[in-house]
Structure formats: C-alpha cells, structure tokens
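Engineer: no sequence for this one, just the structure:
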C-alpha cells in the first residue's frame, strides 16, 4: 500500500512589478540603439575617415607588426585578434570591412595589402582561411605616431585593453577613399578624391585659414574615382562641395575601333564607379533581346589581369558606332549616377559637411596630432638631457661616486647619498646606480657631450614649434607634402562640363541619368556621299571628305595608317587614274579613289582582270584632318576579299548605272573599255577582261570619250590617244592592241588623263636596270610636263620620255598625274624630286634616295 505524503505549503513569492510606459521605453531603447549604430558602427569619423571596425582592424594589424615589409598572415588570424580584443560583433562583419580596405576598385588608396582572391565588382571574396593580408604602405602614414601620445586611447568593450579613439591619419582618408554606410535615420555616401589634389587644398587652407570654397576648388575640381571613367556635368559636384549633398553622372571610357576587318566596334576600358563588367554585359544582352538596344551584334568580356578592364561591343554593319554608344549610355550602366551625402561624425555628432568643412576638420586634426607629438618628443628629450647631465657630473668625479656607492649599505642609501653629495635628482641618481662600468670610459664621455649638444638643439627646435603657430603650421604642411609625394598618383577620372552630342542638355540633376529625356539619335549610318580610297599598299578606307578639296601635302607630312608604313605601289606596272584625286599622303600613295555613297557597292579591279564587289559600309570610316582624310584606320584588301597568290588590287570604281566606262591596260600592251552598265547584279566577282597567259592588268580607271588613255613602257615610250578610239566591249572580251611594244618590253604604267585636268598633268619617270625593283638601288628620275608629249594613234609606239644614263636600260617606275608630283621611299619618307625638265626625251637626275611610290 502506497504511503501518502503531503507537499509543503508554497510560500508567497515576493513580486515587484514596475509600471513602465511602453512608448517611453520604446523611445529610450530605440534612441540607445540608434546612437550605437550611428556612433559605433555605420558612420565614419571626419578626422580619420574610418568607421570603428576599420579603425580597429588597422590598429590591431599595426599592433601585430603586419607592416608592408613583413610576410602576409592569414586573414582569419587578423579577424580573430580584432574580434577577441576590440570588436565583438562577428567575424563576417570584420572580414567584410577588411576586404573593402584591400580592394583597389573600391578605395582610391587601399589601406590593406591583400594576397589572394579579395573579390571583384561582380563576385565576392574567398573565405578568410584562403586569403592573406598585411598593411599597405599608406597605412603606415595612418598609424604613425600612435606610441607618441598623439591621440586619446579609450577602453575596449571589456575594459581590459585600450584602443585609439581616432587614428593620427596623415592621409585625408575620408576625402581620398570616400565612405558609405547606412545608419538609423541617416546614411553617408562620399566619393573618392585624388590624394595630391586634397593635400594641396589642405596646404592652402593651412596657409590661408580664411580661404573660401572657390579657393579650395581650384585644387580639388572634382572626385577621382578608383576605376577612372568620366564625370559628366559638374553642377552637382559644386552643390555637394557647397552643401554636402549633390548628384553627378559617371560614364565609361570607350573608344571606337576596328574589331574585325569588316566590323567596327566599341572598346570599353573603364567603367563607372562600382559597376562591374558582368552587370554591363547582362544589361546589354537584356536590352538586345527586348529590342530596346539596336545595332549590337555581340558583347565580349576580355578583362584579364594583364590588360585590365576590356569590354568589346561589336556593332552591326550599317550602324553608326557613335550613335550606338550614345544609346548604350542611355540604357545601360555604362552611364550611372552617384549621389553624394557627406555625413560624418564631428565631435561624436553626425553632421553634413561640405568640402571646406571636411578639409578644416582634417587640417585641425593634423595640427593637434603634430602639436601633441611635438610636446611628447619635447618631454622625452628633456628627460634624456636631464639624465645625460647627471651622468656627466658623475663622470667628472667618478672615483668619489664609486666610493659613495661602495660605502653604502644598500641601493636606497646609495641613492640618497649621491643626491646629497653631488646635488643630483632622484632619476639621475637611479640612472647612475644602474649604469654599466663600460660606460665610464673616456670615449663614453665624448659621446655623452655630443648627445647633450644634439639634445639641446632638438629641444630648441621643438620648443620653437610649440611656441609659434606659424612654425607649427609649416611643419604640418611639410608633412602633408611628403605624404602626397610618397603615396600620390595621377588623376584617373576625366571631368567634363557636359556630355556633348545629343545629351548635352541633360543636367546632372536628382534622378540621375535615367531621368532625362534623350534626343532622337539616328543609329544607322546615313546614305551620304563618301569617297572610297585605295592605297598603294592595298589598304581600303572611306571618308566623307572629298580629296579634291584637300590641301597638297607638304614635304615631311606624316599621315599614317594604324602605324603601318604605307608606301610602295608594288612592282613595275602599278598605276592609277590620272585625276585631281591622285595626290600624295606621306607614308602612302593613293592608287585609287571613287566617289560613291555610304550604303553603295564599289568595284575592286585586280591585276588578274577580276572585278570584286565590296560594300562601302564594310570599310572603316577615316576621320578628316583639316579637310583631308588622315588615312587612319584602313584595312588590307586581303581581309575583305580573297586574292590569288601574286594578285593585287589596282583600282576602285563605281558600279552605278551612270558611271563612265572603265578603261584597262595590261602589261602586254592591251587596252579595253567596259561599259559600266555591264555589271551582274547577282555576283560578287566577275571577269572584266579576258587575259592571255602571262599577261596582267597594270592599271584601270574610268574613261569618258573626251579623256585620253596613257601608256608608258619599260623602254620609256609614252603613248596617249583619245579614249574614244577604244570601242567598249563586253565583260568576256580580251581587249585590243593599245601600244606597240618592242621585244622584251612591258607596260609599266597605264592610266587615264581626264580632259578637265589635262593641262596640269605631270609625267614622272624613274630609270634603272633590268631586275631592279622600285625603292631598291640607284637610278635617275625625271619630271616633265605632260603637254610636251604629242599624241599618236592607237597601237603605235609612242615617243621617248626618258633617255637612260650609263647602267640604266629600262624604266622601273612611271607615273602621270596632277602636279606638283611628290615621291616617297620604302619607309614612307619624302624623297625630293628635281625641278621640271622641259626636254621631252632628256636624261634623268641621279636619285638622292630610292623611290617606292609617286603621287
């Protein structure tokens, strides 16, 4: 049977209930929380520009001895030290702050030297166990002097250790590296600046305490972002410098260039601040799919560690790359806005500061740091001088000092007797008692006297600094200049008053780049008149500027084509249309020029007697230079069409229905005219002359009935007659006899003398020997007016144009065109030509240098 038990009586609980107003409690708790977030986490101090976690990281790394010349340590070790001693808020928060201090795309002047994957704008960093860190060189300037009482130290979270309330910060970190953070009811977002510019403004403020905002803005014109790029519109920056709040637009740095031989593209080398390449590629791809972006064929991210940032946007044929770029600025992060909100802690209170206030806070902080450091050093120097003076007194009568010490029962008595006998202070007497006997030599006395003299000089200099505000400011200014010289770098961001073009009127107003209404832009290239140019080296380009309006190039003009020397028209037989467009461009000679429109096709005549269709849109557009095409950006013919071995492009011609007939001349002396209307519309290539075995075309040009065809043979015979003497044939025709050639001779030049410019034409002939190529070896050159040569009938032998000198037996080069003629060598250098010789069959003048091309 179970035994019954009774529970003890429950004594009444002594409750104490306090009635609290919920609204008051919530208000009080929220204010404490808000103050903690604002003061201890989210907002930087205006003096050193650091949040508490950043300051603790730098201080602890300096305390651990992780200087720039020391080995890296695991990031986990740094995190452990910071979290265990100073910042008990979680390892992830500490690591995130450490990573940002090491990212060169986030900070203009990184303060931590990271080793390993510290992330990118599109990807996060590796785990802290995989990365290593140490202080970057600028951090030594941020922490220098911490052991010299330059700042106040406060207890850590458990009152067992101390930490600096603020770092000495010889670098204006808040302005140089900017800051971002979200507190309770407020936030900060500050743009990075250039160290050299900010220091110059600080030095000006030191020398002129009453300086105005306009004065300091002469030194700090705008932010300098770590990723470079462009800032478009400066009104928002001026507002931010004045009031602490403002907005500006940032743009990527892009250039138009040849992506492939047939396609132009946009190469982006710098992106707006905090915009990653993957985000840009994604936005472009989304825009193309949604048909909001037109003209983009492909986007490639070619960014790597060797070449840096590089995004390539291929533009479709027929679209204007400049217009496509403007479209990308409007619809993608290639143009972004940055809102400045300069909120920082001043005296523990959050304030919105303009540029002048930010500079003043840092300058005053540096003055205080240098003043405290000077006072500390002065005290240390005086203490040391006091000990040295006491030691010198003891050394003068060292025997008596030893006797006093030996006759004393203990150290306390010895100290007291030394103080009494030699009139020493207690620190001096203690120092003498601790002295090693080896310091009592004669040499030691000399050293002490020298040290005494140096200490007296240092004390005088330090007292001068403390005694004069002007000297103190001068020292601070000098140290600022040293910091700028050591860690400063050139400006990376370009400042533009406006974007120009279609978006010039859009101000950098709140709402950013997406808030403005763009002007209408034509994306497709207009079907406007253009010239297609063929160079002697087989390069093609188009330009909207008529070469006829171009001024004659002077000797020594250096117009080049993407760094490629443009020179020789090739082997004997190179020729072109004799027209007012045949003027020379240094580093090249124009072989052909045809007027067409941007969206038309042109024909390319080759030495094999073929005509190849080429779209003008596929050719790079070269910019004008003082009214003349600069020939910059052309591409080789071989990149556009397929040529057989040894086949060359000779001329470019119009394929329009109303174009004049095309005249062709061959090395074997054959001439042919082909009607322009005889063009197959469904073919990209066709034959324009049926050539015999071993023959080749040496020249081609449009020829009307009023024009003349011109032959010059290797034995110096010049023949010209009316083009009307050559009846047009079909494409399959093999032509008719054009000039009668002696045995073993060939045609070295064929062209067309247009009636409009015939009186201005010049004949240039270059004599040489058999087997000699243009631009190689000696020879002679002669310049003669074209009008001196009488015309003769078709298929005759012509008249002699050049009498050979000893050692010469043939012409290696000839040219007929509008004078004055100019010649270039193989490297594109100008070669001086002799004055015109009015002797039709006279001999030439010995060459000063080999000639490769004439134009």
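Structural biologist: Good, I have the coordinates. Note that the structure is a prediction, hence the values are computed from the model and not measured.
Engineer: When you work out contacts or count neighbours from here on, use the C-alpha atoms and nothing else.
Structural biologist: Noted.
Engineer: Next, the buried residues of the helix or strand residue 531 falls within.
Structural biologist: According to DSSP states H and E, residue 531 maps onto strand 529-535. Of the residues in strand 529-535, 530, 531, 532, 533, 534, 535 count as buried by neighbour count, 16 or more other Cα atoms under 10 Å.
Engineer: And the next helix or strand past that strand?
Structural biologist: Next along the chain after strand 529-535, taking DSSP H and E as the criterion, comes strand 539-543.
Engineer: which strands and helices sit next to that next one?
Structural biologist: Counting contacts by 3 or more Cα pairs under 8 Å, 6 or more residues apart in numbering; DSSP states H and E, strand 539-543 is packed against strand 529-535, strand 635-636.
Engineer: coming back round to it: among the buried residues of strand 529-535, which one lies nearest to residue 42?
Structural biologist: residue 530 (60.3 Å; Cα to Cα).
Engineer: Now do the closest one against residue 369, distance only.
Structural biologist: Using Cα to Cα, to the nearest Å, residue 530 is found at 68 Å from residue 369.
Engineer: Do a quick rundown of the helices in the stretch 551-700 of the chain.
Structural biologist: Applying DSSP state H, counting those that start in this stretch to the stretch 551-700 of the chain gives no helices.
Engineer: Just the strands from it, written as ranges.
Structural biologist: 584-585, 588-597, 601-606, 610-615, 624-625, 628-629, 635-636, 649-654, 662-666, 670-674, 685-687, 697-702 (DSSP state E, counting those that start in this stretch).
Engineer: Can you check which of the helices and strands packed on strand 539-543 gets nearest to residue 409?
Structural biologist: Shortest distance between residue 409 and the helices and strands packed on strand 539-543, using Cα to Cα, is found for strand 635-636: 101.8 Å.
Engineer: and the comparison structure, right after this:
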C-alpha cells in the first residue's frame, strides 16, 4: 500500500490477520450469549428477593440517593438516569417501565414505590418520566434494610467502577406477594400475587415445622390474592401449580344484579380479573352487541371514579334473565379470563420451576442467612466498640499518668508506643486515647463509659445466643416476618370458589321452572350464600369444611323469600330461587356452588344472619356496638325490598343478630374490655320496627361491643375470645385465643358491666374478636381456611393461646346454628 507524504511517495506493508470462523458456530455462540444475558440479567427474578435485576437496581439506587418515605418526591427521571448511568446499561424506557410497575396498586399486591402524578391505569400508559415524581415506600425500605451490614454479597457493575448487590436482604417475601412475569429466551415466568399475611403465616409454620407438606402450607395459603380482587373459580389448578410449579386457574369479575332504574335491571361490575382493564371489557361487549352475538344489552356505562372505584353498569332489556346474560358475558368477554402459573425463578444462578414449598424454602433460607450475617456484623461492631471502651476506661482510671506520658513524648508515634507498653493496650485503643477530647475526662464520662460497657456486653451476649442456637435464629426470622405482616398486611381481596357457582336458571331469554319444594338457605362466614334440599338442615355441609364455616341457616321453600340482616340494622329480601342448589352429599370447600351475597343484593352493611318471615317464630335479638339490645318481630312488607329493624345512632352498628326459637334464650354481650355479660332474653321487651332498643351492657370509656349472641342452653354453650392490638389492621394479627364454657360466667342484670372473660397479655390492649353460641365452636380465616382452636379452659380470667392465623368467623354444629334449632325435621 502506498502513502503520500508531501511530494514523496512511501510504500508501507500491512500484515493481514484474517480469522476464518464457521458461521454456524458464530451464530450459536452469539445466540447463547444473548440468551444468557436475557435470562439472567433481565427477564427472570431471583427466588430469594423476588426481584429482576432492573427492579433490584432501582431500589438500591433510590436507597443510595436517600429517596426515603420521609423525604420529598423527586422527578422520576432522576433515579432512572442514575440507574442507567451506573448499573443498568439499557434504555431509559425499560427502566422507567419497571419503575412505574413498582408504583401501580393494580399491578402489585404490595407496591414498593410511592408516586405523584399520572402513573397510568390498567388501560392507559403513564405520563413521561419528566412529569411524574417518585420516592420509596415503607415496603421498599424493608426490602433494602440492613444492606450496609454485610448481609448480602456485592459484585462489580457493568464497567467495574462501582459495586452493586447481587440480591437484596428482602424482609418481605416479594416473589410470592407481588408475583412476577417475564419472557426470556426459551423460557418464561408467570407467578401470581398472594396475600402477605397468609404467606408470612405459612413461612412461620415452616419455621416451626420444617417437614410440613403441601397440604399443611395450603391451610395458610389457599390460593392467590390478586391486586384487583375478583374471584378465582376452581382450585384444582392452583393445587397443581403449588405442587409442580405449573397450573392454571380462571379469574372472574365481581358482579351483582341490581335495579339501575325503577323498571330496569343491570349488571354492575365492581372488580375485574387481574391485568384486565375496563376499556377491554367495554370494547369486547360492544363488538359482541354489534355482531349480534349477544342479545339483551341496552346500554353500557363506565361510572368509575376515584371515590367509588370501579363501576361498570351493563343495562339489561326487559324480559332478559340477568344471570343467563351474565353467564354469556363470562364465556365471551374478559369478565372471565385464565391465568397460567409458571413458577420459574433463579435459584443459585440457575432457572428452576418451583412449587409452593420450594419458593417458601428458598426465601426462608435466604432470610436465615441474612439475619445470621447481620447478627455477626453487629456482634463484631459491638465487640470493637467494647474493646475501645475498655481501653478508655483503663486510661481514665490513671488519667494523670496518661497525660504526663503523652506530654513527655516527642511525637504521636512515641506516645502511642509508650501507652501500649505501660498500660498494655492495643494499637487501636492507644490511637483512640490519643484522639480523646479533654472534655471526656470527667467523672460523669466515666459513669457513661461503664454503663455503655455493660450494655455492650449484654448486646454481645444476646447476639452470641442467636448465633449459637439455630432455633433462636429461626425464631428471630419468624418474629421479623410477623412484624412485616402487621405493618404491611391487608385483608384478602380475592374470593376463592371451588366451582362456578352459577344459579340454576336458564339460557338467555328464558327460565327454568323450579318446584316450590322445602329447602334450607345457608350463609357462610365469608359471605357466600346457597340453598340445599337436604332432609336434614345442612346434610353433610354441617361438618367442618376445608375452606369455610356456616354461620346461619333458615328453612324456606325454593320459590319463597328469606331476609338478610345487615350490620346497618336493616333486613333485605332475598329470593331463594336465585340461589345455587348444593348437591345433597357435597362436602367440598367454601360451599361448592355458593355465590357471594354482594352478587345478589346491594347491601348497606355486612350480612350478619338470615331470618325467616314465618309469623310463628319469636323474631330476632340484635346487639349493637354501643351496647344497645333490641328484640323485634319484623313484619313482612310485601311492597318493599328492604326496611329498618333498628334505629341506630351515628357511628353505631349492629354487631350481632340472632333468630330466637322460643324467646327464653340467654343473650350475651362481649366487649373490647374483655367483659362478658349475659342475661335472659325475657327481660328485653319486644319492640316494633321504629324502636331504638334498650341498654344492654355498660361500657367503659373508649370501649365497644365486639360480639353479641344468644344461646338456648348455657351448659352446652361456649365463648371464643381473641385478644390483640386495637391499632392493628383487621385481619392482620392472629392474637391469642381463649375458648371457655359460658356456664363459668355468672349472669348479671341487663345494663351492667358483666365479668372479666380473658386476661390480656403484654402488647394486647383489647379483644378484637369474640363469639358466643351453642355447641362446639369451629373457626375459619378470612381466606376461608380452617383455624385450629385451643382446648377449652375452665377459668374465667385465663389468658389466650396464640393461633396460626387470624380468625374471621366462628360457627357451631349445624343443629345449634341460629335458625336451624327452631324448626323440627
């Protein structure tokens, strides 16, 4: 090759270096590198902290920037730029998309970031990052807590200039609580969100019982708990996923039929399946109507707002059966959709498909390692500080000689050496004394040092005890998980149904004639309602089911009506023909075929019990939060769908409503002060519907009634009380439970304060739940799963026993349920 320099031409020879490479080998090598990068650095979460690399880098960077909950929000572009420049060498849009998802409450069961501005909706994208503002939430602080205490390993960032954590300490089991989704090369992951309280309960059970099988764990985690609520129909696929890591389940919207105008009914949608937005449903319904594939819809309105939440109203033409139309909408629109579970996550750097027990075990091992490393770090810091304090105390004991020795030295090095040799100090102790301020050389400082040394020795002793005993270490992990559940836990949102629960009505436009045969109407503790034509009141349903307890049963006819009594002091008519008919021999979870009460009636309060309109029964007894009691025999108003049973003062609610069989029952109140009062129902004069009741129990300042009940036989009746913290969110604390016979509590006069029924322990300031009734009690959690009650205690002032999960409902045997015992077979 020739090169021209000025007027001369110079010849330069270049040696050629050509490497022959097979195209197939190059493609395979490049593809494997790309696949490895996508799998390990982008798409799959780590099974320990449940985070993908970009999510982990966002949280770590925001923690490093000090964007904590007590600080002001900053523009989202700031943490996005920091993450991209320091740790994540990819596009800013990918980082911002991950950041946005950590804010959205409809995407995560427990959001980790707190945002200001437009972060989108299930149908719409968020605003640009220059418009939105962000900071960490308290839950994000729990994910990064103890990060500076050598709890996890660090690795170099992409250019080797900085360090980043390989995993976060993760005090919250993020993988199960918030789930994950991602598509890698040749594999994908899709993990459903779950309830934090239930996951923590399962983890604590696994701590105490390392050999627990899947059935034991599913008592605490019966199924996913989706951020948008709704219903899960069919539990077989969930069990398959928990056992193998792969399965599927159907998600269904929460709907109810109500009168949208005086002459027109409508289907009101209040909750949608996970990852389904209202616009998708509206578009699908419009296409079906335009194509004439579905008949009977006159209008569809989206009345969603910030105050009332989601509300889609589908107006129905006259002459159309709403339930039949709803069944068509479930089949043909996103009101019902499937979720395919594929639990793939990184374990020891390798992608693995995990079952429920494996996911819990991996997280638990991670937390045990984090707590062990944190304890070792804190023990080392305490020992180092004690070493310095011991040296300082030696110097203060003979401070005059120390000062003379230092003043007589020519330089710092000589002074250090003389201190070490004269007082037998270490080099660290000698340097610390040389840096000592003269103001510390007082008698008061010496007392402070002695107190600090004692505290450090106690701390070291406690930390040594944790490191020396694996059981103590696991106990610390369990206690910290319980704190997370108490701080961030919320009640379950998603209802689990064993089957579809569609009423036996008809296809669109017609109805099936149901014979007006005698039947029993059942109400469960989770608000499900159904009917059964069993000869016995409950048939096999009276036995303890896997996922529910029956709290009320009344006799009716298939084409008759029953009343639903609510906490607002009202009764609502319920058409028995609209209820699903349970198989006579069914013994399945959650009243197979039962439907939520909210789908049938628009109630003004929580459903408490069922009542019959039979004029031959004595009526009802009602007890309120403020201690008011009322006996009422309501009229059957044929021209009204609901009416008032009790006139309530502002802030008061009905806590218990019990059908009376004879009028000679014993009425009982249990208050938050752990006081129990019972007296004969005969001392309460029946009143009309307009009456406001009479004084039932005397309450102290700040106290309220937590339970009201009626029993037919004091000798066979029992009391269940649960003590806890009144400041905790409902459904997030298990508390301590006591079961005792009602006969040990003496009766008192109406309007008095009663007697003590449970001794409160430390950290307990009130009773948070109670039940009084005939027969042997059985309990269930908010998810419907059973809760094992402790043994019966024949002591009035005994304390409670901790249970595995919070109690949401208690019931007795079928023959003792309100409404069942007043009707002969």
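Structural biologist: The structure has been received and is ready for your questions. This one's a predicted model, so the numbers in the text were calculated from it and none came from an experiment.
Engineer: equivalent range in the first structure for whichever helix in the second structure runs longest?
Structural biologist: As assigned by DSSP state H, the longest helix anywhere in the second structure is helix 356-397. Aligning helix 356-397 of the second structure against the first structure (TM-score structural alignment) gives residues 355-396.
Engineer: Quick check: the matching stretch compared with the second structure, mean distance?
Structural biologist: Mean deviation of stretch 355-396 of the first structure relative to the second structure after superposition (mean Cα distance after the TM-score superposition for the first structure): 0.3 Å.
Engineer: for the stretch 351-500 of the second structure, what spans make up the helices?
Structural biologist: Here the stretch 351-500 of the second structure has its helices, by DSSP H, counting those that start in this stretch, at 356-397, 399-407, 412-423, 427-434, 443-468, 470-488.
Engineer: Include distance to residue 501 of the first structure when you put the helices and strands packed on strand 539-543 of the first structure into a markdown table, please.
Structural biologist: Shown next, in a markdown table, are those (distance: least, Cα to Cα, whole Å):
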| stretch | distance to residue 501 of the first structure |
| --- | --- |
| strand 529-535 | 22 |
| strand 635-636 | 28 |
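Engineer: now for those, which one comes closest to residue 140 of the first structure?
Structural biologist: Proximity to residue 140 of the first structure, assessed across those by Cα to Cα, is greatest for strand 635-636 (52.7 Å).
Engineer: Which strands or helices does the closest one pack on?
Structural biologist: strand 539-543.
Engineer: returning to what we had before: which among the helices of the stretch 351-500 of the second structure is found nearest to residue 502 of the second structure?
Structural biologist: Comparison of the helices of the stretch 351-500 of the second structure against residue 502 of the second structure by Cα to Cα identifies helix 356-397 as nearest, at 30.2 Å.
Engineer: want to throw the buried residues of strand 529-535 of the first structure into a markdown table with distance to residue 33 of the first structure?
Structural biologist: Below are the buried residues of strand 529-535 of the first structure laid out as a markdown table (distance: Cα to Cα, whole Å):
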| residue | distance to residue 33 of the first structure |
| --- | --- |
| 530 | 70 |
| 531 | 72 |
| 532 | 73 |
| 533 | 74 |
| 534 | 75 |
| 535 | 75 |
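Engineer: outside of stretch 206-219 of the second structure, which residues touch it?
Structural biologist: Outside of stretch 206-219 of the second structure, the residues within contact range by Cα atoms under 8 Å, 6 or more residues apart in numbering are 202, 205, 242, 243, 356, 357, 474, 475, 478, 785, 786.
Engineer: quick one: buried residues of it?
Structural biologist: Across stretch 206-219 of the second structure, burial judged by 16+ other Cα under 10 Å covers 206, 207, 217, 218, 219.
Engineer: Where does the first one sit: helix, strand or coil?
Structural biologist: Three states are possible here, and by DSSP: H, G, I helix; E, B strand; the rest coil the one that applies to residue 206 of the second structure is helix.
Engineer: Show me what it aligns to in the first structure.
Structural biologist: Per TM-score structural alignment, residue 206 of the second structure is aligned with residue 205.
Engineer: what about the strands in the stretch 601-750 of the second structure?
Structural biologist: For the stretch 601-750 of the second structure, applying DSSP E, counting those that start in this stretch gives strands covering 607-611, 619-624, 628-632, 642-644, 654-660, 666-671, 675-680, 694-695, 705-711, 717-724, 736-741.
Engineer: Identify whichever of these lies nearest to residue 273 of the second structure.
Structural biologist: Closest to residue 273 of the second structure of these, according to Cα to Cα: strand 607-611, at 24.4 Å.
Engineer: contact partners of that closest one?
Structural biologist: With Cα under 8 Å, 6+ apart as the test, strand 607-611 of the second structure has contacts from 523, 527, 551-554, 562-567, 597, 620, 655-659, 819.
Engineer: so stretch 722-729 of the first structure matches what in the second structure?
Structural biologist: With TM-score structural alignment applied, stretch 722-729 of the first structure matches no range in the second structure.
Engineer: what's the answer for stretch 321-330 of the first structure, then?
Structural biologist: Stretch 321-330 of the first structure maps onto residues 322-331 of the second structure, going by TM-score structural alignment.
Engineer: Pull out the buried positions in that stretch.
Structural biologist: So, applying 16+ other Cα under 10 Å, buried residues of stretch 322-331 of the second structure: 322, 323, 324, 325, 326, 327, 328, 329.
Engineer: Who's the closest spatial neighbour of the fifth one, skipping the chain neighbours?
Structural biologist: Excluding the flanking residues, the one nearest residue 326 of the second structure by Cα to Cα, 6 or more residues apart in numbering is residue 267, at 7.6 Å.
Engineer: Please consider this matter closed, and thank you.
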